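**Student:** compute the structure for the input listed below.
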Amino acid sequence: MRLKATVFLCGAAVMVVEVLSSRLLAPIYGNSLFVWTSLISVVLAALSLGYYRGGIFADENPSPKKLSEVILYAAFFVALMPYITVFLGTILKNVAGFKAGSLVTSVVALFMPSYFLGMVTPFALKIKINALEKTGRTAGNLIALSTIGSIIGTLATGFILIPYIGVTSIVYGTSLLLLAISIYIGGRDVSLILMVLASVVYLSIRVTSTSPLAFGENNSTHVLLAKDTPYEYLQVTDNQAANGTTRLLALGSLFQGGIRMPSNTSFYEYVDYYNLAWLYKPQIRNILVLGCGSGAGPKELARLHPNATIDVVDIDPEVLAAAEKYFGLTGNDRINLIEKDARMYLSDSDKKYDLIILDIYGGTHAIPFHLTTKQMAQSIKDHLTEKGVFAAEIVSALSGEEGLMFRSEYKTYREVFGPLDVFYFTSNDTNQRSTIITFTTRDGGLGKERLILSAEKTDVGLNSSDVLKKINTLYEGEVQLDDVPVLTDDYAPVDSLIAPMTSRT
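**Tutor:** Okay, the predicted model is just below:
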């Protein structure tokens, strides 16, 4: 019974470690395809070597005491994971780049715990076979138990542990569980057990107290909220600077929105561009914002356009809650907060909108590919009223490798909507990174001359000089499209397209 419980729990621990490692890496490298590819490859390689070496060691000494030592080592290396990930990851991100950094960090942080956990099943199998004659059935039972444990570990981590418990607490809880299993299965070396226990406690206090998964507190930054959500690591911080205080919302390692205090106006300049939608359609009543962030955009639109009602859709309930509590985006008869995936919302809704804003490109480490495709663009078009307006924000360059994502998206949108108006600008609030706002209607864009004429007779909520300044950022050159794909549900290599940008963030 002890062996069966050990195999089951260690099988669960393997998947807990793998799932948690993605959350440890996300604040540094994002949550992209490359990160997951690195993690899965490292775990499989480590498990393979663990199975192989575990079988050899088990033949040499198939004793419960030796197995307990193996699990003890696994407990120790699990406890090291947050420490290694944060400090090594931060260094390698700047030295080795995004792809290589995430792979090397995964190897150093994840290989050893997965290796020792991989040794458990061969050890248990050898011990069990020595006591029984039914070799085939015994092997099948233990492997099945390990696999079932992995399934339970995966489900428990994703559906229960991460949503309700902090990542570091789960890591050290897993380490302590393995330590308990080591004692349970036959550990007798008290000094070694105490050493591992002391290491786990020390690392848990040190790493947790310094908030390694967060941006952390210092003299100019005060953390108001730091928690794991079902989708990301969420932070809200107040940041002191010479020109005042800003309150920012971050998902993973990237800021997604913010406001200036105490004026409660948006910190990010691109939000003001959304008011240009009224140049395309002066009578805008129903607005859909896909992607909430801090909620500064919807809040500004509601303030400047009192006749408009706004539906704000975001998949993460914790982001919506943070926008309400810390940024003043209050749900009421004019602002409706909806917890749902943006594409699912469009699929399930028949409602038409005068303006649809797609604001999910704020980060460059992970963009939901299903929100970038031609099918998504067509769904947006189907939900626009006659002369309805579509706007999207993209942090990108216009050309070259760092413009691959924008150019692919531009090509995709153009196939659905026709001509697009592209506003391209750089501002201090994005650390000198360029932001692109695309506007179009069901019948295509307007062009600079028609926009200027519309501005002369339309109140968009901004002063006229500011409107003209924004119109003058309209890009009138050609966008190179021959080397980029149209993004579809079948083919949308988003992670590869944004890789040139992530390598320098």
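**Student:** can we go C-alpha only for contacts and neighbour counts from here?
**Tutor:** OK.
**Student:** same for the longest helix anywhere in the chain, what does it pack against?
**Tutor:** Scanning the chain for the longest helix, with DSSP state H as the assignment, gives helix 64-95. Contacting helix 64-95 under the criterion 3 or more C-alpha pairs under 8 Å, 6 or more residues apart in numbering; DSSP states H and E are the following elements: helix 2-29, helix 98-118, helix 120-131, helix 167-185, helix 190-209.
**Student:** ok and the fourth one relative to helix 64-95, angle-wise?
**Tutor:** Counting by axes from the mean of the first three to the mean of the last three C-alpha atoms, to 10 degrees, helix 167-185 lies at 160 degrees to helix 64-95.
**Student:** ok now helix 167-185, how far from the chain's centre?
**Tutor:** Distance of helix 167-185 from its chain centroid, counting by C-alpha atoms, centre = their mean, to the nearest Å, is 27 Å.
**Student:** what sits against the residue nearest to residue 235 when sequence neighbours are not counted?
**Tutor:** Spatial nearest neighbour of residue 235, excluding adjacent residues (C-alpha to C-alpha, 6 or more residues apart in numbering): residue 226 at 4.5 Å. Going by C-alpha atoms under 8 Å, 6 or more residues apart in numbering, residue 226 touches 214, 233, 234, 235, 236.
**Student:** please generate a structure for the following sequence too, so the two can be compared:
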Amino acid sequence: MSQRSLADRVTVPEVAVFVSGVVSMGIEILVGRVVAPEFGSSIFVWGSIIGVSLTALSVGYHYGGRRADEQATPGKIVRLLVYTAVYIGGLVWVGDPLLAAASTIPLPDRFASLPAVVAYLAVPTYILGFFSPYAAELLDAETVGGASGHVYAVGTIGSIVGAFGTTFVLIPAFATVTIELLFALLLLGTAFAISLTTTSGVDRHKTVTVVCAVSMLTVAPVAAPGAVDVVEEETGGIPGDTIHETQTQYQKLEIADRRGVRTMYLNGQPQSAMDLDDPYRHVFDYSRYMHLPFLFADDPDEIDRVLFVGGGGFTGPKHFVHEYDVTVDVAEVDPAVVRAGKQYFDVEESANLSIHTVGGRQYLQETETEYDLVVVDAFKKDQVPFQLTTREFMELAKERLSDDGILYMNVISAPSGSASQFYRAEYRTMETSFPHVYSFPTYGSGSHVQNIELVATKDPGVVTQSELTARNRDRDVGIDLADEIEPYRASEETGDVPVLRDDYAPVDEMLNEMAGRQYVVEGAPGMNATAGA
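**Tutor:** Have a look, this model is predicted:
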């Protein structure tokens, strides 16, 4: 007996439910990237995405199941595929203004992303929920249980393909609008293929006409980039002339020139800046504070090996190599950031500067190198990644430091008020691992959200503000730090905040207090931003 080919064995319901699984999981992951520049990628954002997706799917399952007895035909499946493609393809055109409009809805900060997530995700996911009950009804199975089990298995396999494919293949390779286009075309292609292979309830001529028309409308924005550019221009963007823009596997990266200053933005937040005429000028004032460890050390010449966790535009590493006789390692997790630093920010690896494309905590776990100074300057939008904030990380950094080693950490928070919770929790966490912790707000001691620089020392002796002032006067560290010493704080009230641990670090909850507040970045004009926006 001859065996049937795979094409003969695969049925219309199986193809439809597999594709619905691919698209439903793929679009869910993609929405996380779409809303991140506006709302971040906190636990609240991802909770909203998962919750909306599950709600829409469950409603689709319910109504699809009620209608499956009467409406489950290949022709109806073709129409549902086209409807979903139309919505997802429409996001290519109107996604940006839709996101901008959703962000204006006044809601408590933790729920701020919910309208945007609903607008992007609810309708297509609801429609995709119809496919499983329709497929179960159409399958030629001996039992209801057999049909249901087979449908769920095929749909889950599709979801697995959608999850891994979107995460590891599509997002690293394409812009979000291109991925939306690909999902829409996958749905349309499936509708077209079904219409050619079945006559049950399908008007082939009409279906082919509709599929071709929708395909052209969907492809148009990508084929004619000007249409998308108009939308982006109307909804605003980063200041200056954009010279480089890409969607990396971790974030959206943009580089813009404005008034002689080149700035790197990650998910819309300014991360590093370079004066094009004077590359070693500190554009952002907070970067000057990175030199403070050379005043905290008993002998600045003892700082010989330095690790930077986080690269960005490599402002700190470049200055250290240029001004001091030190060897610098940089752990930067995003290879696109490393490439951009080399191409646009004059970063060159050398005998004194090595760049490792790996996460900072992973690097510290794997390295056997002992450092005299570890500088943590890593951010995801305006948040220090959770895994770099906990007591376990502090202990790991302490183990990799020399006997008199120093840990320097740049955080974004407020020195006082309700938005200070994260700063004070980080201060308390560092105190559990180091004898002394000092802090330096960069924009006053009030409630403004700003960069706050934390210095933790292994030396049991206290370094007073007057000692720092004297050392600044007597030592040549390449920069006058008199103004940076002024906001010195050697203690902090931390009784009402927790020690951050790997198993309990409510960083998102604490940073939620910063949402909607102006984040003040002292330096280049036009660089102030809104924290949590």
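**Student:** TM-score for this pair?
**Tutor:** Here the TM-score for the pair of chains, by TM-score structural alignment, normalised by the length of the first structure, is 0.91; 488 aligned residues with a C-alpha RMSD of 2.3 Å.
**Student:** in the second structure, which of the contacts of residue 226 of the first structure still touch?
**Tutor:** Among the contacts of residue 226 of the first structure, the contacts conserved in the second structure (both residues aligned by TM-score structural alignment, their matches' C-alpha atoms under 8 Å) are 233, 234, 235, 236.
**Student:** quick one: stretch 69-77 of the second structure aligns where in the first structure?
**Tutor:** Residues 59-67 of the first structure are matched to stretch 69-77 of the second structure when aligned by TM-score structural alignment.
**Student:** sorry, wrong one. I was asking about stretch 353-362 of the second structure.
**Tutor:** Using TM-score structural alignment, stretch 353-362 of the second structure corresponds to residues 335-344 of the first structure.
**Student:** can you list the buried residues in the matching stretch?
**Tutor:** Going by neighbour count (16 or more other C-alpha atoms under 10 Å), the buried part of stretch 335-344 of the first structure is 335, 337, 338, 339, 340, 341, 342, 343.
**Student:** starting at the chain centroid, how far to it?
**Tutor:** Remark: stretch 335-344 of the first structure is offset 18 Å from the chain centroid, using C-alpha atoms, centre = their mean.
**Student:** now swap in stretch 186-203 of the first structure and tell me
**Tutor:** Distance of stretch 186-203 of the first structure from its chain centroid, counting by C-alpha atoms, centre = their mean, is 35 Å.
**Student:** mind listing what's buried in that stretch?
**Tutor:** Residues 186, 187, 193, 196, 197, 200, 203 are the ones in stretch 186-203 of the first structure that count as buried (16+ other C-alpha under 10 Å).
**Student:** on that earlier part again, residues making contact with the match of stretch 69-77 of the second structure?
**Tutor:** The list of residues contacting stretch 59-67 of the first structure from outside it, by C-alpha under 8 Å, 6+ apart, reads 120, 123, 124, 126, 127, 182, 185, 186, 187, 188.
**Student:** could I get those in CSV, plus columns for distance to residue 247 of the first structure?
**Tutor:** Formatted as CSV, the contacts of stretch 59-67 of the first structure follow (distance: C-alpha to C-alpha, whole Å):
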residue, distance to residue 247 of the first structure
120, 48
123, 53
124, 53
126, 58
127, 58
182, 46
185, 51
186, 53
187, 51
188, 53
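**Student:** which among those end up buried?
**Tutor:** Buried members of the contacts of stretch 59-67 of the first structure, counted by 16+ other C-alpha under 10 Å: 120, 123, 124, 126, 127, 182, 185, 186, 187.
**Student:** ok, of those, which one's closest to residue 73 of the first structure?
**Tutor:** If you rank these by distance to residue 73 of the first structure using C-alpha to C-alpha, residue 182 comes first, at 9.3 Å.
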